[in-house]
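In: Give the three-dimensional model of this entry:
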Amino acid sequence: MSFSFLPILLISMILFFVLFFGIGFILNMLLRMSWIMAIIYPIVAVAIIQDVSFLDYFTSPGTAFRSLGNSIMTLAPLDIAILLSGLAGAILSGVVIKLLRKKGYRMF
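Out: Sure thing, here's the model as predicted:
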């Protein structure tokens, strides 16, 4: 068994963490809502996982959600680890913003 996927996994996890931490931090500063990215992240994750149009969830919800369930069940453990690192970045951005505000820093 080859471990050539390990550097790719680590880089992907770090990229997702930093990407969603950064986006969450900026959105939290601009919108002054500490948990906005943690709320938006599941929608972004579904868009990454599923290739069904967003409108299909309203026009034919049964088929769209069934397809989403199948897509989630067939995710590889490595994909789940990458998506969870993005969620960790989104949550940590909210924690950092709340901590900075508590310490007296005002952002915008």
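
In: make it CA atoms for all contacts and neighbour counts henceforth
Out: Will do.

In: what about residue 64, distance to residue 74?
Out: Separation of residue 64 from residue 74 (C-alpha to C-alpha, to the nearest Å): 15 Å.

In: ignore the last one, residue 47
Out: In this structure, residue 47 lies at 15 Å from residue 74, with C-alpha to C-alpha as the measure.

In: Next, the second sequence, to be compared with the first:
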Amino acid sequence: MYLAQLIVAIPLLFVLFFGIGFILNMILKTTWLPLAIFLAVVIYVGKDVTQIFTVVNMVLFFSGLAGTVGGIWTIKTLRAKGYKMF
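Out: This is a model prediction of the structure:
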């Protein structure tokens, strides 16, 4: 993977998983479900991958994880301040 692709992929994955986690929290009203789904997908995809995890793969994993946790944290903060999501 080229450096330019990595620089674009990190914020892209963060925003993607932030949005997915935020929407799942609003619709299903379960706070930690997006994190469980994210980890289940990573484990499912990870066991099919025959190559060794590289630093690039781990950086992309943690950017997606940070987006998921960021979405969870945002929903929890909004609910604590009195906003009702759907």
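
In: before we move on, back to that, between residue 47 and residue 74 of the first structure, point out the one with more neighbours.
Out: The neighbour comparison of residue 47 of the first structure against residue 74 (other C-alpha atoms under 10 Å) goes to residue 47, with 14 against 10.

In: Report the secondary structure state of the equivalent of that one over in the second structure.
Out: Aligning on TM-score structural alignment places residue 47 of the first structure opposite residue 44 in the second structure. Recorded secondary structure, residue 44 of the second structure: helix (DSSP: H, G, I helix; E, B strand; the rest coil).

In: so what's residue 41 of the first structure up against?
Out: Residues counted as contacts of residue 41 of the first structure (C-alpha atoms under 8 Å, 6 or more residues apart in numbering) are 87, 90.

In: how about stretch 3-20 of the second structure, which residues of the first structure does it hit?
Out: Counting by TM-score structural alignment, stretch 3-20 of the second structure corresponds to residues 6-23.

In: Going by neighbour count, which residues in the matching stretch are buried?
Out: With burial defined by 16 or more other C-alpha atoms under 10 Å, the residues of stretch 6-23 of the first structure counted as buried are 12-13, 15-18, 20-22.

In: Same question for stretch 73-82 of the second structure.
Out: Neighbour counts using 16+ other C-alpha under 10 Å place 73-75 of stretch 73-82 of the second structure among the buried residues.

In: Switch the residues you listed over to a markdown table; also include distance to residue 84 of the second structure and secondary structure.
Out: Formatted as a markdown table, the entries for these read as follows, by distance: C-alpha to C-alpha, whole Å; DSSP: H, G, I helix; E, B strand; the rest coil:
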| residue | distance to residue 84 of the second structure | secondary structure |
| --- | --- | --- |
| 73 | 15 | helix |
| 74 | 13 | helix |
| 75 | 10 | helix |
